[in-house]
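Asks: structure of the sequence below:
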Amino acid sequence: MTKYLISFPSAAMVLSDDDLQAASVASRAVVQEAKDAGVWVFGGGIDESIPPVMVDGDGTVRKGTYPQTAQLDGGYCVLELPSYDSALEWAAKLAVACRCAQEVRAFHYDPAS
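Replies: Coordinates of the predicted model:
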């Protein structure tokens, strides 16, 4: 089976406090559904209070990140699913729960995992 990344940027969730609470409850229900279905691999939100750093090949740590990922934030989950269509179905459930569009990307298949 293939692993899929389903995600959204923080800016996509523009919700009132009440709607945010409802989205939180609804998204936790979808996460539980994915766990119960045995497709959940990992998920969480980026802690935007901790700035990203780069770790070079020699172990040197420096502030910053790749320019194209400087705005990496929001929520992410990885699901292991039998098909792309299944990934789209789970993304739709998350979009409804989170009240914002979800991006779907497939990881390269690794037969060793």
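Asks: use CA for all of it now, contacts and neighbours both
Replies: Will do.
Asks: so how far is residue 31 from the residue most central in space within the chain?
Replies: Nearest to the mean C-alpha position of the chain, by Cα atoms, centre = their mean, lies residue 76 at 1.0 Å. Distance of residue 76 to residue 31, given as Cα to Cα, to the nearest Å: 11 Å.
Asks: thinking again about what came up before, so the residue nearest to the centre of the chain sits in a strand?
Replies: Yes. Assessed with DSSP: H, G, I helix; E, B strand; the rest coil, residue 76 lies in a strand.
Asks: which non-adjacent residue is nearest it?
Replies: Excluding the flanking residues, the one nearest residue 76 by Cα to Cα, 6 or more residues apart in numbering is residue 7, at 4.4 Å.
Asks: how about this one, so we can line them up?
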Amino acid sequence: MSKYLISFPSWAMTASGAALEAAGRESRAVIEDAKRAGVYVFAGGVDEAVAPVRVGAGGAVTEGGYPDGPVINGGFAVLELPSREEAVHWASRLASACRCDQELRVFMFDPAS
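Replies: The predicted structure follows:
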């Protein structure tokens, strides 16, 4: 089985008011289904009120992320699934609940994990 990252950037979530509340309820229901199905690993969102820092090998801390890198924000779910088809199914459910497209990526297997 592989672990899949299902995510969306903050700007993709355009719902507001009652639609945003419904999206929250519905996306949490999908996550609860994933837990019941035994495929849930982790889910959450990046706290955009806390600025990122870069930490060097020697422990030096630099304010901000990589200067030329993408901004990382939005919501994320990691599910462990038997196939890409299953991953597409769960991503589609989250897209429907969140009212925005989801990116789907697979983690490379690390035998030490």
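Asks: so what's the counterpart of the residue nearest to the centre of the first structure in the second structure up against?
Replies: The alignment partner of residue 76 of the first structure in the second structure, by TM-score structural alignment, is residue 76. Applying Cα atoms under 8 Å, 6 or more residues apart in numbering to residue 76 of the second structure gives the contacts 5, 6, 7, 8, 43, 44, 45.
Asks: including neighbour count, could the residues you listed go into JSON lines?
Replies: Output for these, formatted as JSON lines (neighbours: other Cα atoms under 10 Å):
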{"residue": "5", "neighbour count": "22"}
{"residue": "6", "neighbour count": "24"}
{"residue": "7", "neighbour count": "24"}
{"residue": "8", "neighbour count": "23"}
{"residue": "43", "neighbour count": "15"}
{"residue": "44", "neighbour count": "12"}
{"residue": "45", "neighbour count": "14"}
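Asks: which of the residues you listed lies closest to residue 106 of the second structure?
Replies: residue 5 (6.1 Å; Cα to Cα).
Asks: all strands of the first structure, in order?
Replies: 2-8, 40-45, 53-55, 61-63, 75-81, 103-106 (DSSP state E).
Asks: so how much does the fourth one differ from the second structure once superposed?
Replies: Its aligned residues in the second structure lie a mean 0.7 Å from strand 61-63 of the first structure after superposition (mean Cα distance after the TM-score superposition for the first structure).
Asks: and residue 111 of the second structure, how far from residue 39 of the second structure?
Replies: Using Cα to Cα, residue 111 of the second structure is found at 19 Å from residue 39 of the second structure.
Asks: please apply the same query to residue 48 of the second structure.
Replies: 27 Å.
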